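[1] Quick one, structure for this:
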Amino acid sequence: MSDSTTTLVILALAVAAFIWNKLPVEIVALGVALALFGTGIVSAEDSYSGFGSGTVVLIAALFVVAEAIDAAGITTWLGGLLIRFSGTSRTRLLVLTMGITAVLTAFISVNGSVAALLPMVVVLAVRLGREPAQLLMPMAFAAHAGSLLVLTGSPVNILILEAALDSTGRGIGFFEFGLVGLPLLIGTIGLALWLGPKLIPRRDPDTLTRDLSSHGETLMRYHLGNDGLSRLEVPAGSGLIGQPSVDPLADHPEGLFLIGVQDRSGKPGSAPLLAEGDQVIVRGDQGIIDAFATRHGLIQAADSTCGLISSSFGVAEVVVPPRSDLVGTEAYPGMITESGALVVLSHQRPGHPSTLGRASVNAGDTLLLQGTWSALDKHTADHQVILVDSPDAVRRQAVPLGPGAVPALVVLGAMVLMLTTNVVPAPIAAMLAAIAMVLLRVITPGQAHRSMAWQTLILVAGMIPLSLAITSTGTATMIAEAMISVVGDSGPLLLLAAIFAVTAVLGQLISNTATALIIIPIALSIAGESGINPIAVLMCVSVASAAALLTPVATPANMMIMQPAGYRFGDYWKFGLAVMVLYAVVALFLVPVIWPLGAS
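    Sure thing, here's the model as predicted:
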């Protein structure tokens, strides 16, 4: 059996395995690389060359950048704008939702933007009395269109760029993808407004995403009842400076309770005496707190979440499980935990109001802890307590534009500038941005590690040897000649249509990244055999790869919206087919205008 026949058999088995969907896609991709080596199609070095490719490095670095943008609260801020300006108008709601999703996708990928905005869109739909199903499919499809606005929108764009460089010696500009992406986005929005109500089914989801945007107020009501909680900052010249930190409110009125002393970042104070800038945390009737602050010249923090949550600090609610070592110990508001990084704001027993004094801890009791976000992440991951809501999830929904927002935006802008001007190779620019995000503490190294979508990285790395084999064995040329012979003398436009159809159909069944890796060498061979401009062919593949619209398994983003919207497997194709026609029009009629088919 010839090398090209062997490669075709491996390709067919890989596609069948992807469609079968019983094996993890990573295993299939690695199996492909090993099968190519085992049959002698590629060398050992080539079989794992994908893991050291610039494409994989670039994609991995972009995952870190995307995580930093989300962690900095930028996505939360965008969601807040959506809620603020959408009002009750269906048209405005759809346009803003789809526009914000597309813009976010351009910089943090389809899956990242859908995952970041999904909770807020569901909550917004519920608040406005609308079905999430009517918003989530347009949102996901807008993300697919948004992936073609700039280079960083999708791993497929990066593969297209690398292929363009290898085949023509010139790349595709950072914003050049937007020449097709912007019309796709505008057209998708128009179709959602016009055909969406007719083609998108009305479904009731089984469960809805938790809304944590007003988490501070919820916890205040549950733990403190009618009491207020305020952070009173000690200004310069205050008479409280020099008072003992353990009891700075010696002459406080009845009904005012000291919780503790913290610094501006929410860390428990450790100095024995109060100093300028310290913050005294008090609980009680808000009128009493206001009068006390005025009398002592204390500054109340103007915090929209009642002193519980800010960009620097937050709270975590934990439940004490049976057999925890905390059972039988004492807890009280103001107590500093054993780590020294968190303070207990409330101790509550089920069915009873929170206690203000010392009390024994029982199984089932709830503790409200406050500290810096990093301290909460670190010290609530403890088997002695059960965390109710992840501090990271709370922060991402409740704190727009956190302290890392400015450095994150600066780093993002610098990366875009480097990618646009090609001052350094794209993988280097992305790596520099990823490193900067960690060094500037926008995210921690642990968050950077967790941001990696290993399935995507292994899929790309494992399939790169197959893409190489399709080219080196002449398989791509053989398939290209077969397609050309079928089309005959019908012209390059029909060839382009054939490439679009094969790519689009395959993209509904397997990952669009895997699809691109398979189709790119074949498309380039067709371009070479028929004299078509390779850039036009590659852009057709890029558009067709983004048209993963007909099934929920086409992309993770399509799958993410399925349960929150209550969709069924067959709900996607009706509206998806209408949008697919738009993609075909762009690929077959707009692409040749921008990149003429006969250009060399």
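[2] C-alpha from now on. contacts and neighbour counts both.
    Fine.
[3] And the helices in the stretch 401-550 of the chain, which stretches?
    405-421, 426-439, 445-450, 454-472, 475-487, 492-507, 512-530, 534-546 (DSSP state H, counting those that start in this stretch).
[4] One more, please, to line up against the first structure:
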Amino acid sequence: MALTAAAIVILTLVAMTTGRLPAVLALTCALVAGGLLGIASPSELFAGLSNGGVITVAAMLVIAKGVLHTGVVSRATYRLLSGVQTSGQALRRLIPPVGFISALINTTPIVAMLIPAARELQQRSGIPARGVLLPIAHATTLAGSATLIGTSSNLLIASLAAPAGAKVAMFSFVPIAVPVALVGWAVLLLTAPAMLRGRTEGADRDLSWHAEIPVAAQANAVGRTAAELGIETTVEFELAEIRRQGKPAAAESVLEAGDRLIYRSTEAGVRILWGSPRFSLSPKPLYLVAIATNEQARVRDLEENEDIMVVAAQTTTALRDTPAAAGALCLVTSESVAALDDHSLVGVWQKAAGKAPQTGKTWIALLILAAVIVAGSFGFAPVELIAVAGAAMTVLTGVLTPRSAARALDWNILAIIAGSIGLGTIVVKSGLGEHISEAILTLSAGKPALVVLVLAVSTTVMTNVVTNAAAAAILTPVVLTIAARTDLNPVLLLAMVGTCISFTFLNPFSHQSNLMVMRPGGYSTRTFIRYGLPLTAVCLVTVCVVSWVLLTYWH
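    Next up, the predicted model:
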């Protein structure tokens, strides 16, 4: 049976690694095969669908979206990047705070928020985005392994270890993950300026769009100048004038509530301005609209329907003076697509950008996150129950709408985690886990230092060729068996494996954050390998030394 299970596991991992099958489909086929061959019962194979780790991951995705929806990460990022002159300076300012946040919420949306900030930094200061994005992605991955809720693989490890009596708490990963993260950050800071040099090819921008951006009363732009905020001039837009109570004000004026900032911009520049947390714009999506027919109307006539507001148009004149010519393009906001469908001036439309960040609920979102962390740390209730309660409060307090909360759930990730748990069940029930454990113990001669080395290297290799969830599901039962036979602390061994699972530095396809920055930063697979090798080597040495010391002297 162990040989059959080994064949299923190997074929599944090969299919996932080569991309011949989607990860979810490969895992599903493995579970079906395991059930038909009698390796495990259906209830055991599909237990991942009700696993506490999967439930916690789903709830934390909602809480994370609530925090990010307030724009607090964007606001902090723009402030940190104000006045930076080099990529090294940008990394020194960003890595510690971003790393701290990454230990508390899922890293993927954090990286997503940092991409536009890096692009704006490139436009404003000429600092290439490629010198910032990859180090930040790696820094967040390292920091994410420091807490139970920082990454889905840690939650999966904890849920699989609990039935065996190994209690993994909120900060069980800290003694190993934090020293490794600090050393890894130092490597990133030292190597990034030299290894990620290069410029993004520039091109003349056609600033043919006229945008009028209002400053809301609660906007954090109030009381500061456009230059201080970094929203005066970039490659994508430039401030033409400030309108205050219908009259022009000097461009260097301190902004006030009710001001309207007039920009010459590219279409991408309008989307950047709309997505900026500086203005506290309304929570409505941005739509690209093409005017249907000539009706001797003006672009502002689109606002006859009170649900529609015109933000920008492809024109050189004020929006109130711009003719609504057939085929003319505008960027508008609307309460609903029905308002666009029903308007006589609207020919076709498409969504151009998501909702602007909503700053009013910032403290509520942060308090919910803090409450989840504190309650989980002190064990007031099972962590999955605490996380679900936090997700529910995120909706009940209005931080997210029920629809937005539902959209925060990444069903592909949740299905991969649930399927990986089933794959781990095949490893355990077939006896394959015992054989793997025996091989590791034989290879290491049962010596703690060699056990640590073999596990660390094996985990690092596996996490760079398969998903984090699959690596965690396969290795957790193996680690528990090794701990039982060698009398080593199982929680520390699991913390070491959880830390090594974050070493996804060599393969751009091994972590979602890698894929997200690959195109914006202009990276190739060769870049990942060249930049990732020294980082991986140093992190491996560090994790082995720290783990060996703790396993030897901390009982």
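[5] still on that earlier bit, rebuild the helices of the stretch 401-550 of the first structure as JSON lines, extending it with distance to Val361 of the first structure and mean neighbour count.
    Compiled in JSON lines, the helices of the stretch 401-550 of the first structure are given as follows (distance: least, Cα to Cα, whole Å; neighbours: other Cα atoms under 10 Å):
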{"stretch": "helix 405-421", "distance to Val361 of the first structure": "39", "mean neighbour count": "18"}
{"stretch": "helix 426-439", "distance to Val361 of the first structure": "39", "mean neighbour count": "21"}
{"stretch": "helix 445-450", "distance to Val361 of the first structure": "32", "mean neighbour count": "14"}
{"stretch": "helix 454-472", "distance to Val361 of the first structure": "42", "mean neighbour count": "22"}
{"stretch": "helix 475-487", "distance to Val361 of the first structure": "70", "mean neighbour count": "18"}
{"stretch": "helix 492-507", "distance to Val361 of the first structure": "56", "mean neighbour count": "21"}
{"stretch": "helix 512-530", "distance to Val361 of the first structure": "53", "mean neighbour count": "23"}
{"stretch": "helix 534-546", "distance to Val361 of the first structure": "55", "mean neighbour count": "27"}
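[6] Of all those helices, which one is nearest Val56 of the first structure?
    Val56 of the first structure lies closest to helix 454-472 among the helices of the stretch 401-550 of the first structure, at 6.2 Å (Cα to Cα).
[7] average offset between the closest one and the second structure?
    By mean Cα distance after the TM-score superposition for the first structure, the fitted helix 454-472 of the first structure averages 1.3 Å away from its aligned residues in the second structure.
[8] residues in contact with that helix?
    4, 7, 11, 25-26, 29-33, 36, 41-42, 46-51, 53, 56, 59-60, 475-477, 513-514, 517-518, 520-522 (Cα atoms under 8 Å, 6 or more residues apart in numbering).
[9] Check stretch 326-345 of the second structure too.
    Taking Cα under 8 Å, 6+ apart as the rule, stretch 326-345 of the second structure contacts 284-295, 299, 302, 305, 307-314, 324, 346, 349, 352.
[10] quick one on the thing from earlier: CSV for the helices of the stretch 401-550 of the first structure, including distance to Leu582 of the first structure?
    CSV is the format used below for the helices of the stretch 401-550 of the first structure (distance: least, Cα to Cα, whole Å):
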stretch, distance to Leu582 of the first structure
helix 405-421, 28
helix 426-439, 31
helix 445-450, 36
helix 454-472, 27
helix 475-487, 23
helix 492-507, 12
helix 512-530, 18
helix 534-546, 10
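[11] closest to Ala72 of the first structure out of the ones you listed?
    Nearest to Ala72 of the first structure, of those and by Cα to Cα, is helix 405-421 at 4.7 Å.
[12] So which bit of the second structure is that closest one matched to?
    On the second structure, the counterpart of helix 405-421 of the first structure by TM-score structural alignment is residues 362-378.
[13] swap in stretch 521-535 of the first structure?
    The aligned range for stretch 521-535 of the first structure is 477-491, by TM-score structural alignment.
[14] swap in stretch 566-575 of the first structure?
    The aligned range for stretch 566-575 of the first structure is 522-531, by TM-score structural alignment.
[15] again with stretch 464-473 of the first structure
    Going by TM-score structural alignment: stretch 464-473 of the first structure matches residues 421-430.
[16] Spit out the contact partners of the spatially most central residue of the first structure.
    What sits nearest the mean C-alpha location of the first structure, by Cα atoms, centre = their mean, is Gly112, with 2.8 Å. Listed by Cα under 8 Å, 6+ apart, the contact partners of Gly112 of the first structure are Ala66, Thr105.
[17] ok, now with 7 Å
    Counting by Cα atoms under 7 Å, 6 or more residues apart in numbering, Gly112 of the first structure makes contact with nothing.
[18] Tell me which residue of the second structure matches up with it.
    Using TM-score structural alignment, Gly112 of the first structure lines up with Pro109 in the second structure.
[19] just how off-centre is stretch 49-59 of the second structure within its chain?
    18 Å (Cα atoms, centre = their mean, to the nearest Å).
[20] do the same with stretch 193-212 of the second structure
    That offset, for stretch 193-212 of the second structure, works out to 24 Å (Cα atoms, centre = their mean).
[21] And it, end to end?
    38 Å (Cα to Cα, to the nearest Å).
[22] Give me the buried positions along that stretch.
    Pro193, Leu196, Leu207, Ser208, Trp209, His210, Ala211, Glu212 (16 or more other Cα atoms under 10 Å).
[23] mind listing which of those are in helices?
    Among these, DSSP state H puts Pro193 in helices.
[24] Switch the buried residues of stretch 193-212 of the second structure over to a markdown table; also include distance to Gly379 of the second structure.
    What follows is these, written out as a markdown table (distance: Cα to Cα, whole Å):
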| residue | distance to Gly379 of the second structure |
| --- | --- |
| Pro193 | 43 |
| Leu196 | 44 |
| Leu207 | 56 |
| Ser208 | 57 |
| Trp209 | 55 |
| His210 | 55 |
| Ala211 | 51 |
| Glu212 | 51 |
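[25] Can you tell me which of the buried residues of stretch 193-212 of the second structure lies closest to Glu438 of the second structure?
    Leu196 (42.4 Å).
[26] Who are the contact partners of the closest one?
    Contacts of Leu196 of the second structure (Cα under 7 Å, 6+ apart): Arg130, Gly131.
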